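Novice: Sequence first, predicted coordinates after that:
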Amino acid sequence: MTILKNAVLKTYISNDVFYIHDYETVELISFEGLMIGITINNYYYYKINDFSSSADKLPQLNKDDVLRTHFYNVLFAAINEQFITVEQNLFNILRDIYVQDKQHTNDIDLTDYKHTLVKNVTLHINKHIKEKILYQQLATHFFVNNSFLSSVFPSIMHTTLSNYIVSAKVHCAFCDLLNDGLIDDVWQTYQFRTSTMFVQQFKNIKGHAPYPLPFDEHYKIFNKQELLMAVNYLLNIY
């Protein structure tokens, strides 16, 4: 598989593993075969920032081997419905991605001002997700023109800055609700104007109301049989 990642061609072969942040620009050039991916809510990725104090003390890791091991551990735990193990290995994946980024192995060229700006904006938004976030505040914080930020952000993220902020707040609110948070507390925590507006934005992003949360078969995060077949296929060819 060949992709254009942040204006740099990247080629991956069988058994390779890689990650893509939401602020990175990726275009598929060629692909032949089977690929399994995991989409992780930014809520959890930015939780790993709390790990930063000890992350710098970890030794240099072989990114491919470490990520591959934890990736397969997640898949097998999901197949066996061992969801505590899934969570543990997802944490390991996120931790290792964080460490790799801190060790300067991220693919983003730091000389690319626009990508760096968008990356820093997304980091700032998620760090201050429980606060009221305004365009002008972001522009002032990063010493850029308001209209420039409004133009650059969607060119890389493929969504407007306002939509990204709302989506990030909804995703975090959803995770709080899954952890037994109360809706009357959650909408205020994430600075929605009213509970009605929160419910409407939640529906727009998630496709369903925040109550009751859907846990029936229709909303399973994976098809167990299809996942098992895909993993067996990968193991047989490697």
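Specialist: Okay, I see it. Numbering: from 1, shown residues only.
Novice: contacts and neighbour counts: CA atoms only from here.
Specialist: Fine.
Novice: which residue ranges form the strands in the chain?
Specialist: Along the chain, counting by DSSP state E, strands occupy 2-5, 8-11, 26-30.
Novice: For these, state which one has the densest average packing.
Specialist: Of all the strands of the chain, strand 2-5 has the most neighbours on average by mean count of other Cα atoms under 10 Å, namely a mean of 16.
Novice: quick revisit: could you export the strands of the chain to JSON lines, including columns for distance to Tyr233?
Specialist: Converted to JSON lines, those look like this (distance: least, Cα to Cα, whole Å):
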{"stretch": "strand 2-5", "distance to Tyr233": "21"}
{"stretch": "strand 8-11", "distance to Tyr233": "21"}
{"stretch": "strand 26-30", "distance to Tyr233": "21"}
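Novice: Could you point out the longest helix of this protein?
Specialist: As assigned by DSSP state H, the longest helix anywhere in the chain is helix 83-102.
Novice: Take this one as well and set it beside the first:
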Amino acid sequence: MSSSLFLSQRSLYEDDYSCILRNPQNEFNYGLHYHDFYECVLYLGNAGIFRIEDQEYLIKRGDIVLIDMFKPHTLTYNKNYFYERFSLSINLSLLISFSTSRSNLLDVFHNCSDRLPVYHLSQEQLQKYLTLLDKYRKIKLENGKDILEKALIHQLLAYIYSDCYRGRHIDEKEAQHAQTIAALLKYINTHLNEEITLEQLAAEVNYSEYYVSRLFRKISGKTLTNYIQEKRIEEASCLIRGGLPINQAAEQVGFNNYSYFYKTFKKIIGCNPADYQARY
């Protein structure tokens, strides 16, 4: 993952999900990146080449792309074509809460990059998504908009489960692992500006420090320490881009030693905080 950029849920959207319609005019131009949440993208036009890790896929209208947590990916879009894509970002805890005993959404999202992550819809299948997106576009409520959005997301995820499920249920052990990771991510998000120790994380999920470390590395490909560092630096970079002084940004994400923050920022971002601030 060394050549890809980490983007955290905490710094991209405030709630536990995000919905956005994109096209070449407001496209997401971060290049190869990965994040600590799931993403589902429905393409309403021939968009270009989608890369997930070392695999590339030609994306067409009617394609659904499922993106696993911590999997590097990017879209190289065709600038000669206009397209739209609807992107749903959703954190692990919310995905689990939307699941049922009969329809576990982890069946399609968990390790989706290890299977074929691109599903092509028939015209009949696509039409129900288009009808749902039309409802999404027309939301004009002064109050309760978020409630209606979540209802539409529920419906969208039901469609995705119906169209993308391929007959393999996640086993009980994998489901338990997902619950543990969700609890760890939630704790880290909530306490990011505080000192976070492995002992605290292990106590939060009632497992040994060794077990928690090994499980997190198995799922994410990185250590808990590295993840927390990346998450703090990524959020600090957002705060700096937003105009917050560097020392305040460092304190706000849990760094009390400025020289250590400076060194860690340069290692992860590739330049020091002052140069980064000047760039933006």
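Specialist: Sure thing, it's come through. Because the structure is predicted, anything quoted here is derived from the model rather than measured.
Novice: Now do the residue nearest to Phe83 of structure 1 when sequence neighbours are not counted: how many residues are near it, please.
Specialist: Leaving out its chain neighbours, the residue that sits closest to Phe83 of structure 1 by Cα to Cα, 6 or more residues apart in numbering is Ala77, at 6.7 Å. Ala77 of structure 1 is flanked by 17 other residues according to other Cα atoms under 10 Å.
Novice: how much space between Ala77 of structure 1 and Ile84 of structure 1?
Specialist: Ala77 of structure 1 is 8 Å from Ile84 of structure 1, where distance means Cα to Cα, to the nearest Å.
Novice: go on, Asn41 of structure 1?
Specialist: Asn41 of structure 1 is 17 Å from Ile84 of structure 1, by Cα to Cα.
Novice: try Lys119 of structure 1
Specialist: Applying Cα to Cα to Lys119 of structure 1 and Ile84 of structure 1 gives a distance of 31 Å.
Novice: for Asp109 of structure 1, same thing?
Specialist: From Asp109 of structure 1 across to Ile84 of structure 1, the span is 36 Å (Cα to Cα).
Novice: And for Asn73 of structure 1?
Specialist: Taken as Cα to Cα, the span from Asn73 of structure 1 to Ile84 of structure 1 is 12 Å.
Novice: In terms of neighbours, single out the busier of these two.
Specialist: Asn73 (18 against 11).
Novice: Run through the residues that contact the more buried one.
Specialist: Residues near Asn73 of structure 1 by Cα atoms under 8 Å, 6 or more residues apart in numbering: Val86, Asn89.
Novice: Measure how buried the closest residue to Val152 of structure 1 other than its chain neighbours is and give me the count.
Specialist: Spatial nearest neighbour of Val152 of structure 1, excluding adjacent residues (Cα to Cα, 6+ apart): Lys114 at 6.8 Å. Lys114 of structure 1: 15 surrounding residues under other Cα under 10 Å.
Novice: For the stretch 101-250 of structure 2, which segments count as helices?
Specialist: With DSSP state H, counting those that start in this stretch as the criterion, the stretch 101-250 of structure 2 has helices at 106-109, 123-137, 145-164, 172-190, 198-205, 209-220, 224-241, 246-252.
Novice: Ok, which of these comes nearest Glu14 of structure 2?
Specialist: With Cα to Cα, the closest approach to Glu14 of structure 2 among these belongs to helix 172-190: 11.1 Å.
Novice: between that closest one and helix 198-205, how many degrees?
Specialist: Using axes from the mean of the first three to the mean of the last three Cα atoms, to 10 degrees, the direction of helix 172-190 of structure 2 lies 120 degrees away from that of helix 198-205.
Novice: sorry, back to before: want to throw the helices of the stretch 101-250 of structure 2 into TSV with distance to Asp15 of structure 2?
Specialist: Formatted as TSV, the helices of the stretch 101-250 of structure 2 follow (distance: least, Cα to Cα, whole Å):
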stretch	distance to Asp15 of structure 2
helix 106-109	20
helix 123-137	17
helix 145-164	10
helix 172-190	12
helix 198-205	22
helix 209-220	22
helix 224-241	15
helix 246-252	19
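Novice: Nearest to Asn91 of structure 2, out of those helices?
Specialist: Nearest to Asn91 of structure 2, of all these, is helix 172-190, at 8.3 Å by Cα to Cα.
Novice: which other residues reach that closest one?
Specialist: Arg10, Leu92, Ser93, Ile96, Leu106, Ile196, Leu201, Glu204, Val205, Leu215, Phe216, Ile228.
Novice: Just the buried ones from these?
Specialist: Neighbour counting by 16 or more other Cα atoms under 10 Å classes Arg10, Leu92, Ser93, Ile96, Leu106, Leu201, Val205, Leu215, Phe216, Ile228 among the contacts of helix 172-190 of structure 2 as buried.
Novice: Do I have it right that the fifth one meets Ile96?
Specialist: Spelled out, that is Leu106 of structure 2. Yes. Using Cα atoms under 8 Å, Leu106 of structure 2 is in contact with Ile96, at 7.4 Å.
Novice: And the residue lying closest to Glu195 of structure 2 once chain neighbours are set aside, how close does it get to Ala203 of structure 2?
Specialist: Using Cα to Cα, 6+ apart and skipping the chain neighbours, the partner closest in space to Glu195 of structure 2 is Gly254 (6.7 Å). For Gly254 of structure 2, the distance to Ala203 of structure 2 equals 20 Å [Cα to Cα].
Novice: do Leu133 of structure 2 as well
Specialist: Applying Cα to Cα, the value for Leu133 of structure 2 to Ala203 of structure 2 is 42 Å.
Novice: do Leu244 of structure 2 as well
Specialist: Between Leu244 of structure 2 and Ala203 of structure 2 the distance is 34 Å, computed by Cα to Cα.
Novice: One more: Asn193 of structure 2?
Specialist: 19 Å.
Novice: what does Ile20 of structure 2 give?
Specialist: Separation of Ile20 of structure 2 from Ala203 of structure 2 (Cα to Cα) stands at 37 Å.
Novice: Please apply the same query to Leu132 of structure 2.
Specialist: Taken as Cα to Cα, the span from Leu132 of structure 2 to Ala203 of structure 2 is 42 Å.
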